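Chemist: pasted the sequence and its predicted model underneath.
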Amino acid sequence: MSPAVLLAAEGGEIHIGKHWTVSLLGFTLNLDTIIATLVAGAIVIGLGLWVARRASVGKPTKLQIAFEVTKEQIEQQVEDNLGIRTAPWVVPFAFAIALLILFSNLLAILPSEEWLPPPTADVNLTFGLSFVVMLAVWFTAIKRHPVRFFAHFKNPMAIIEEITKPISLSLRLFGNVLSGVIMIQLIILLFPVWLFWVPFTAWKLFDIFIAVLQAVIFTILTIIYFGQALAEESDAH
């Protein structure tokens, strides 16, 4: 196996956390995660540009319909939790997060997993995404309700809750995607070459379901956190 893989089956063992790394200014960078994230981001941008150029009211493509349905579902979640007029910018933010996570997760179904593992199977990326989300949530809460935001820290449980939000958000995504990668390695180890393609194919199909589900969960929780930050204002609507 290449050092780029997250998991390497060597001598009948599975080694977790192997990455293709490089040192830069005293930091160790996981290049496989960075490249895979860039690939997922490029796919999202490329598909977005393709849909925008070929968008049609009369004869929409299947991809355009998929994008529009996804956007409508996110708009509905934002409307239910915040009110569109309260925070219209949350829709494109959540939409971008959802698509990036979705296509990052879907890299797990490619046969090139050895060289291009799903970046969401690396806790560094999932925690980074969660931290960006929470920074946006905290900034929004401070901007809209500064007194209320800082006042609620009088309760020690509120401090713990704010700390655990990005941790739980990142570990949930990381754990589910990583478990799928582990399962593939277990299937390769446990089944003979002539037979392993059956459970391998079945699990890859299940990976698609997990990829979509985890993207949905992350996006909904993101919207809910924004809803909590704008609770008073959203109640007015």
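Modeler: Great, that's in hand.

Chemist: when you work out contacts or count neighbours from here on, use the C-alpha atoms and nothing else.
Modeler: OK.

Chemist: what about K165, how many residues nearby?
Modeler: 15 (other Cα atoms under 10 Å).

Chemist: which SS state does it fall under?
Modeler: Of the three states, K165 takes helix under DSSP: H, G, I helix; E, B strand; the rest coil.

Chemist: any idea how far Q228 is from the closest residue to it other than its chain neighbours?
Modeler: Of all residues not flanking K165 in the chain, M134 sits nearest, at 7.8 Å (Cα to Cα, 6 or more residues apart in numbering). Using Cα to Cα, to the nearest Å, we find M134 at a distance of 12 Å from Q228.

Chemist: ok, the most centrally placed residue in the chain - contacts?
Modeler: Centroid check for the chain by Cα atoms, centre = their mean gives I101 as the closest residue, at 3.0 Å. The contact partners of I101, by Cα atoms under 8 Å, 6 or more residues apart in numbering, come to 120, 215.

Chemist: can you give me the distance of it to V212?
Modeler: Separation of I101 from V212 (Cα to Cα): 9 Å.

Chemist: this structure: helices as residue ranges?
Modeler: 31-54, 62-81, 90-106, 123-144, 146-151, 156-190, 197-229, 231-236 (DSSP state H).

Chemist: for the longest one, packing partners?
Modeler: It stands for helix 156-190. Judged by 3 or more Cα pairs under 8 Å, 6 or more residues apart in numbering; DSSP states H and E, the packing partners of helix 156-190 are strand 7-10, helix 123-144, helix 197-229.

Chemist: try it against this one:
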Amino acid sequence: MENWLSNWNQPQLFTLFIMVFLIMIFSIVLYFQIKKTKKDKAPSAIVYLTEQYFGIVETLVDESGAEGKLAKNIKPYIFTLLTFLLFGNLLSLFGLEPIGSTYSITLTLAFVSWLGIYVIGITMQKLKFFKKYMNPLEIISIPAPLISLSFRMFGNIIGGSVMLILFYAGTQYIWSLLPIGNLSVFNIPATLFMAPLVFYVDIFGVVIQAYVFTLLTTTYWVSSSKE
């Protein structure tokens, strides 16, 4: 048992545990906040922000062209997917490994999105869905969404981390070459410029990638439902 624990190297799995726990706590707190909210009074900040977040998901699905039963059915999953990606990757700000840094997670999520194309297409169009595959180019492009979705987020998360490491190591090396005595121990250039890079990579980049992944999933599903 001790040998297994010493060889265990799944930081993303630990992030998943923490993420589920935090979402559970947040959901409980939000439930009681919504329950005590009165219609004739302004909602609390947490309730208002949650309403805005729900609004973003609804707008995303509605503007993609989803209508009626399809829009109603996919909104819960789209909400869950966006929340999962945001929470799971933003936890890197607290020293945890982002879930998007392992290809198994991005591939699994991409597979669900890819599989949904055919489930929704067959459900909505029946046999008409296969009509487009009379074109050989359509057959060749079948795995494209799976590859595109899975590698896009994984590549951006890993690429951002590598960029931060290279920047820190590079500035430290250059700084150590300067004739500044004991000050060479402190990486002052990294201290000055690291914050904007971390904001771009760990916050802005994560939000954009989560939104793009969710948007593409919605777009693929809505497109597959139409002729």
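Modeler: The structure has been received and is ready for your questions. Computed from a prediction, not measured in an experiment: that's the story for all the values here.

Chemist: M134 and Q228 of the first structure: which is more packed in?
Modeler: Using other Cα under 10 Å as the criterion, M134 of the first structure and Q228 rank with M134 on top: 20 against 15.

Chemist: that one maps to what in the second structure?
Modeler: Residue mapping for M134 of the first structure onto the second structure gives W114, with TM-score structural alignment as the criterion.

Chemist: so that match sits against P145, correct?
Modeler: Yes. Between W114 of the second structure and P145 there is a contact under Cα atoms under 8 Å: 6.3 Å.

Chemist: tell me which residue of the first structure is furthest from the middle?
Modeler: The first structure, farthest from centre, Cα atoms, centre = their mean: W194 at 34.2 Å.

Chemist: contacting residues for the corresponding residue of the second structure for that one?
Modeler: The alignment partner of W194 of the first structure in the second structure, by TM-score structural alignment, is N187. Counting by Cα under 8 Å, 6+ apart, N187 of the second structure touches 171-172, 175.

Chemist: now the residue farthest from the centre of the first structure: how far from R53 of the first structure?
Modeler: 45 Å.

Chemist: cool, and N124 of the first structure?
Modeler: Applying Cα to Cα to N124 of the first structure and R53 of the first structure gives a distance of 34 Å.

Chemist: and what of P118 of the first structure?
Modeler: From P118 of the first structure across to R53 of the first structure, the span is 29 Å (Cα to Cα).

Chemist: looking at these two, which has the bigger crowd around it?
Modeler: Using other Cα under 10 Å as the criterion, P118 of the first structure and R53 rank with P118 on top: 29 against 9.

Chemist: surely that one touches L102?
Modeler: No. At 10.2 Å, P118 of the first structure does not count as touching L102 under the criterion of Cα under 8 Å.

Chemist: what about the counterpart of H145 of the first structure in the second structure, how many residues nearby?
Modeler: Under the alignment (TM-score structural alignment), H145 of the first structure maps onto Q125 of the second structure. Around Q125 of the second structure sit 15 other residues, with neighbours defined as other Cα under 10 Å.

Chemist: what does the one 4 residues further on give?
Modeler: Neighbour count of F129 of the second structure, defined by other Cα under 10 Å: 18.

Chemist: quick check: the gap between it and P145 of the second structure.
Modeler: For F129 of the second structure relative to P145 of the second structure (Cα to Cα), the value is 17 Å.
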